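> Predicted model and sequence below, questions to follow.
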Amino acid sequence: MIIIQYILITIATFVCMEAVTWLTHKYVMHGFLWYLHADHHQPKYPHTFEKNDAFFVIFAIPSILLLYFGLLPNLNFMFFIGLGIFFYGVCYFLIHDVLIHQRFKWFKNTKNKYLIGLRKAHKVHHKHLGKEEGECFGMLFVPKKYHKIFKK
């Protein structure tokens, strides 16, 4: 029974991370930490990394701490919260940096309609170069109004 609870904690954390991502993206990245996120909305320059990449470290810290303290002194629920955050981070990296922004050319020719829809919805977000008037701040669960964009 405890294994099922841990699996549910991991899944619930993963799902909740989309809300955390949306809120953080809208109110922190497009708010008081815009100076770290701004270069991500500008035309690309010849650098491998952006200041925006600092957010990967910021989000990794709670996951690492929860994984660590979830192992001490015995395996506990904190480990599985950290695991859910970690799994979300992996998905975020694959969707955002690999699929959408093509920082790695792994999924360049996908035919999956859901993934193509995520890419198109993110392009709608990036049509705004400034921090105001942004839309579609989530990553994995796209609002219904963007489903029309998917049909092609």
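Cool, got the structure.

> okay, CA-based contacts and neighbour counts for the rest of this
Noted.

> And for residue 32, the neighbour number?
Residues near residue 32, counting by other CA atoms under 10 Å, number 10.

> Same check on the one 4 residues further on?
By other CA under 10 Å, 17 other residues sit near residue 36.

> what's the distance between it and residue 30?
Distance of residue 36 to residue 30, given as CA to CA, to the nearest Å: 9 Å.

> Second structure follows, compare the two:
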Amino acid sequence: MHTLLWIFIFLLTFSFMEFMAWFSHKFIMHGFLWNLHRDHHLKDHDSWFERNDAFFIIYAIVSMTFICLGMYADLWFGFPIGFGIMAYGAAYFTVHDIFIHQRFKMFRNANNWYAKGIRRAHKMHHKHIGKEDGECFGMLIVPFKYFKNARKA
């Protein structure tokens, strides 16, 4: 039973992180921390690193805190929460930084309907270079219209 609960909390946390990514992207990154996210939209830098990468560090600290709570404070649920956040971070990095933005030249030939849909949704997000008037702030779950159009392409 404990293992099933661990898996359930892990999956619930991973799923909840999609909402957190959307929320923090829309209201924090395009809000009061726009100064950290702006270079990601404008590409006004020469470095491989972006100020936007600070958000990975913030979520990594949250993840490590929960894992440490599981290890040192004997709060067993810290493990599935921490690893759920970490797994979502790995998925986000793979989809956003590797697949969409090609920070590493991998997955370039992925051309199925899901890949086309998330790529199109992210392209629509980046067409807005300012912090206002943005659209499509999610990462793994985006509006169906982008998948519908991807099937036609």
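Received the coordinates, thanks. Everything quoted here is computed from the prediction, not taken from an experiment.

> how distant is the longest helix seen in the second structure from the center of its chain?
Secondary structure assigned by DSSP state H gives helix 2-23 as the longest helix of the second structure. Between the centre of helix 2-23 of the second structure and the centre of its chain there are 14 Å (CA atoms, centre = their mean, to the nearest Å).

> and what of stretch 40-56 of the first structure?
With CA atoms, centre = their mean as the basis, stretch 40-56 of the first structure stands 15 Å off its chain's centre.

> residues of that stretch that come out buried?
Using 16 or more other CA atoms under 10 Å as the test for burial, stretch 40-56 of the first structure gives 40, 52.

> Who are the contact partners of residue 92 of the second structure?
For residue 92 of the second structure, the contacting residues are 139-140, by CA atoms under 8 Å, 6 or more residues apart in numbering.

> any idea what it aligns with in the first structure?
Superposed on the first structure with TM-score structural alignment, residue 92 of the second structure falls opposite residue 92.

> From residue 148 of the second structure, how far off is the most centrally placed residue in the second structure?
Nearest residue to the geometric centre of the second structure (CA atoms, centre = their mean): residue 92, 3.8 Å. For residue 92 of the second structure, the distance to residue 148 of the second structure equals 22 Å [CA to CA].

> so residue 64 of the first structure makes contact with residue 82?
Yes - the pair residue 64 of the first structure / residue 82 is scored as a contact, 6.7 Å apart, by CA atoms under 8 Å.

> where do the helices sit along the first structure?
Assigned by DSSP H, the first structure shows helices spanning 2-24, 34-37, 54-69, 77-92, 113-126, 147-150.

> To what extent does the first one diverge from the second structure after superposition?
After superposition onto the second structure, helix 2-24 of the first structure lies on average 0.3 Å away from the residues it aligns with, using mean CA distance after the TM-score superposition for the first structure.

> Spit out the contact partners of residue 33 of the first structure.
Here residue 33 of the first structure is in contact with no residues (criterion: CA under 8 Å, 6+ apart).

> Next up, the contacts around residue 39 of the second structure.
For residue 39 of the second structure, the contacting residues are 45, 50-52, by CA under 8 Å, 6+ apart.

> which of these map to contacts in the first structure?
Retained in the first structure (both residues aligned by TM-score structural alignment, their matches' CA atoms under 8 Å) from the contacts of residue 39 of the second structure: 50-52.

> Can I get these in a markdown table including distance to residue 25 of the second structure?
Output for those, formatted as a markdown table (distance: CA to CA, whole Å):
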| residue | distance to residue 25 of the second structure |
| --- | --- |
| 50 | 15 |
| 51 | 14 |
| 52 | 11 |
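
> sorry, back to before: out of the helices of the first structure, which one sits most buried?
When the helices of the first structure are scored by mean count of other CA atoms under 10 Å, the highest mean neighbour count falls to helix 77-92 (a mean of 22).

> I am finished for the moment; much appreciated.
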